[in-house]
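[1] Provided below for reference: sequence and predicted model.
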Amino acid sequence: MKGKNMAEGKDYKIIDVKEGNILDEFSTDKVILRGTYPYENSAFAENLEIQIIPEKGEVITKKIPYSGYFLKLFLEDFTLNGRDEIMVRGSFGGSGNFAIATIYQYKDNMLKEIFSQDMFDKKYKFKARYLDDYKVEITSDQLKRKYIIDISSKDKSVLDIIYNSDGTVKKGVLPYVSSINEAFPVNYVYRDNYNLLTQQRIIGVSNADTIGVMESFIDFKDGDFKNFYSRATIMGQKYDNKMRMSVNYK
């Protein structure tokens, strides 16, 4: 399927196609993700839109306000309403490697966005700071939780940027938690609907310095989402045959 994008003067191209029961519990609807490619032989697409082609009735079109790489569709029931929601997954690209993770629900004869990386950032904020004695604290006011990570095994050249010789934190040095880098649909064996697992990097002295990862499990109900469980995980470290630890910053 092709269509002319009059605004850009370029042809729409199909990016991905899936089938699911979007409009009704027992319907079979074709879902098409399409957009334009400004560069030849590139995975980057823009001017995105979702088209729903039902077995009977008119085509439903929804413009998506994102552009990115490696875009694909995922159709499953997130809200436990017996119908599939439409998830668009992809990457914004760049050194931050931020994820496109947006979910649309068909309701009242239209598609409504019920989750996105931007909506998550506004609803749940994680703050990070260095503590004395080589630790990092991550807090969330919304979740009323804090997480502590020990970074004492990091390379001395990195620790010297952050800490004084007595182990106290130098002024003006702050870690931070990025926006969503990955988002994975997950299904527990005892549940009929899907949840979402998101990952955010905890970043230290540079973008290449990943201290750890914040993982959040998202549940959906009544067209809204809730972070029902979060945890801070550390990055694995390499070690040689003599069991001496060396930090892996990748």
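    That came through, no problem. Numbering: from 1, shown residues only.
[2] only C-alpha atoms from now on, for both contacts and neighbour counts.
    Noted.
[3] name the SS class of K122, please.
    For K122, the reduced secondary structure class is helix; criterion used: DSSP: H, G, I helix; E, B strand; the rest coil.
[4] number of residues surrounding it?
    Under the neighbour criterion other CA atoms under 10 Å, K122 is assigned a count of 8.
[5] if I look at it, how far off is S179?
    Computed with CA to CA, to the nearest Å, the distance linking K122 and S179 is 10 Å.
[6] can you list contacts of stretch 59-75?
    Counting by CA atoms under 8 Å, 6 or more residues apart in numbering, stretch 59-75 makes contact with 15-20, 33, 43-53, 84-93, 100, 110-111, all of which sit outside it.
[7] could you redo the last one with a cut-off of 6 Å?
    16, 43-46, 48-53, 84-92 (CA atoms under 6 Å, 6 or more residues apart in numbering).
[8] which stretches of the chain form helices?
    Under the criterion DSSP state H, the chain contains helices at 117-123, 156-162.
[9] dump these into JSON lines; add distance to N207 as well.
    Shown next, in JSON lines, are the helices of the chain (distance: least, CA to CA, whole Å):
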{"stretch": "helix 117-123", "distance to N207": "19"}
{"stretch": "helix 156-162", "distance to N207": "13"}
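[10] one more to weigh against that first structure:
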Amino acid sequence: MKLDTYDIRKVIHYYYAKIQETNHPYYWYCLAETQSRAGLTNEALQTIDNALSFPNPYPSKLELLDMQLNLQTVLSREMNLNRTVIVTSKQGDINGDGTKDNVFLTANKTPDSPFWRNITLVIQNGRTNQYEQVQMKNNAGYNPTLFLGDFTGNKGEGILVVIDTGGSGGSIYAYVFSYLNGRLLTIFNSDTFNETFKYDVNYENQYKVKLNSYYLKERYILDLTYKDKEYLSEIYNEEGVLKAPIEGWVNPLSGLYPVDYNRDGIYELEAYQRIAGRYNADSLGYVQTVLKWNGQAFVPDRQNVAIFGRGI
């Protein structure tokens, strides 16, 4: 039976009273068990230490030691869960003052998992040694990475943070930070990108897929003849006519890569979004959008669609 907080306090108080009255090993054990059930791990460990001091502890020394080991494991997990560590770090002149700054991503590690929580950007000013913490809306995921480079041409290096979401579509969270007019600003984030770049994907007769890119008002036609016969026969009849209407979709941002296309020392961003057909694993290709800083925001410089090839 699950006890509420009031009941637990009453039970713990009862066992304390019995211990003061009799100092019997049985009540020390009962107290430790109740504290453990209540999540009072440190208190339970102290109680077990007292219980083990008896010549004949209850229920046995072996069982108490096993209980102690389990609680120590729980305590270790709790400590690891709440301990902030540096996941990755870079050095670069972030604010353009000519001094190298230290840039970190810190987070809390999930025990027995590559999942990170509370991912935070931390910048240590190389001149003043002062720290600045930057919180991100999407601050949990896998494989958080840092890249430093000039995205705006303002002499200071910007900061690109990418985090894998772990979702089935291979999507990412991505942010770019840069000092502009003496302030660290978010100049790119994946949520805004995903909300801005909208598409629809529709299968058409004669082994084609039509993709409309609404933000850029462009249309792409994907040729499906590279797909194998089994795939096509599930969708089309022998005349190449659709057996039923099929809609696909474009996934959220799945890759964001800094590329200096103009070789001028200023990085553009190349964004990848995976095109899905009948289901997520039915990948039809990628929408590739090159984004360039225009002095106020990243804007699309060009957009392409890439499809997969087939062996010849």
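    The structure has been received and is ready for your questions. This structure is a prediction, so every number in the text was calculated from the model and none was measured.
[11] buried among the contacts of stretch 59-75 of structure 1? Make that a PyMOL selection.
    Only the buried entries of those go into this PyMOL selection, using 16 or more other CA atoms under 10 Å:
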select buried, resi 16+44+45+46+48+49+50+51+52+53+84+85+86+87+88+89+90+91+92
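[12] now the strands: where do they sit in the stretch 151-300 of structure 2?
    Counting by DSSP state E, counting those that start in this stretch, one finds strands in the stretch 151-300 of structure 2 at the ranges 158-164, 172-180, 183-189, 199-204, 208-213, 218-223, 247-259, 268-276, 283-293, 298-306.
[13] now the ones you listed in TSV, please, with extra columns for distance to Q72 of structure 2.
    Putting the strands of the stretch 151-300 of structure 2 into TSV (distance: least, CA to CA, whole Å) gives the following:
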stretch	distance to Q72 of structure 2
strand 158-164	32
strand 172-180	36
strand 183-189	41
strand 199-204	52
strand 208-213	56
strand 218-223	58
strand 247-259	40
strand 268-276	45
strand 283-293	47
strand 298-306	51
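[14] of all those strands, which one is nearest L45 of structure 2?
    Between L45 of structure 2 and the strands of the stretch 151-300 of structure 2, the tightest spacing by CA to CA is seen for strand 158-164, at 38.1 Å.
[15] so which bit of structure 1 is that closest one matched to?
    With TM-score structural alignment applied, strand 158-164 of structure 2 matches the range 85-91 in structure 1.
[16] contacting residues around the matching stretch?
    Stretch 85-91 of structure 1 is contacted by residues 68-77, 98-105 when judged by CA under 6 Å, 6+ apart.
[17] try stretch 120-138 of structure 1
    Stretch 120-138 of structure 1 is touched from outside by 139-140, 146-152, 167-169, 174-176, with contacts defined as CA under 6 Å, 6+ apart.
[18] give me that answer again for 8 Å
    Residues from elsewhere that reach stretch 120-138 of structure 1, judged by CA under 8 Å, 6+ apart: 139-143, 146-152, 159, 163, 167-169, 173-177, 179, 202.
[19] in space, what's closest to the alignment partner in structure 1 of Y236 of structure 2 - neighbours in sequence excluded?
    Residue correspondence to structure 1 (TM-score structural alignment): Y236 of structure 2 is matched to Y163. Once flanking residues are discounted, Y163 of structure 1 sits nearest to V169: 4.6 Å by CA to CA, 6 or more residues apart in numbering.
[20] ok, that neighbour to I148 of structure 1 distance?
    Using CA to CA, we find V169 of structure 1 at a distance of 15 Å from I148 of structure 1.
[21] neighbour count: those two, which is higher?
    Under the criterion of other CA under 10 Å, the comparison of V169 of structure 1 against I148 puts V169 first, with 22 against 16.
[22] hmm, that one is touching I161, no?
    No - assessed by CA atoms under 8 Å, V169 of structure 1 is found out of contact with I161, at 9.3 Å.
[23] what about the strands in the stretch 1-150 of structure 2?
    84-92, 101-109, 115-124, 131-135, 141-149.
[24] which bit of structure 1 covers the last one?
    Same thing as strand 141-149 of structure 2. With TM-score structural alignment applied, strand 141-149 of structure 2 matches the range 68-76 in structure 1.
[25] same check, this time on the third one
    Applying TM-score structural alignment, one finds that strand 115-124 of structure 2 aligns to the residue range 44-53 of structure 1.
[26] before we move on, what about the first one?
    Aligning strand 84-92 of structure 2 against structure 1 (TM-score structural alignment) gives residues 12-20.
[27] which residue is the nearest non-sequential neighbour of R310 of structure 2?
    Nearest in space to R310 of structure 2, with sequence neighbours left out and distances taken as CA to CA, 6+ apart, is Y226 at 6.0 Å.
[28] trace the one you found over to structure 1, please.
    Under the alignment (TM-score structural alignment), Y226 of structure 2 pairs with S153 in structure 1.
[29] cool, and R274 of structure 2?
    In structure 1, the residue matched to R274 of structure 2 (TM-score structural alignment) is R201.
[30] got the contact list for its match?
    Contact criterion CA under 8 Å, 6+ apart gives 177-181, 210-214 as the residues in contact with R201 of structure 1.
[31] T120 of structure 2 too?
    Shown in contact with T120 of structure 2 (CA under 8 Å, 6+ apart): 105-107, 133-136, 139.
[32] what separation do you get for it and T225 of structure 2?
    Distance, T120 of structure 2 to T225 of structure 2, by CA to CA: 46 Å.
[33] and what of T22 of structure 2?
    For T22 of structure 2 relative to T225 of structure 2 (CA to CA), the value is 85 Å.
[34] higher neighbour count, these two?
    Applying other CA under 10 Å to T22 of structure 2 and T225 shows that T225 carries more neighbours, namely 13 against 10.
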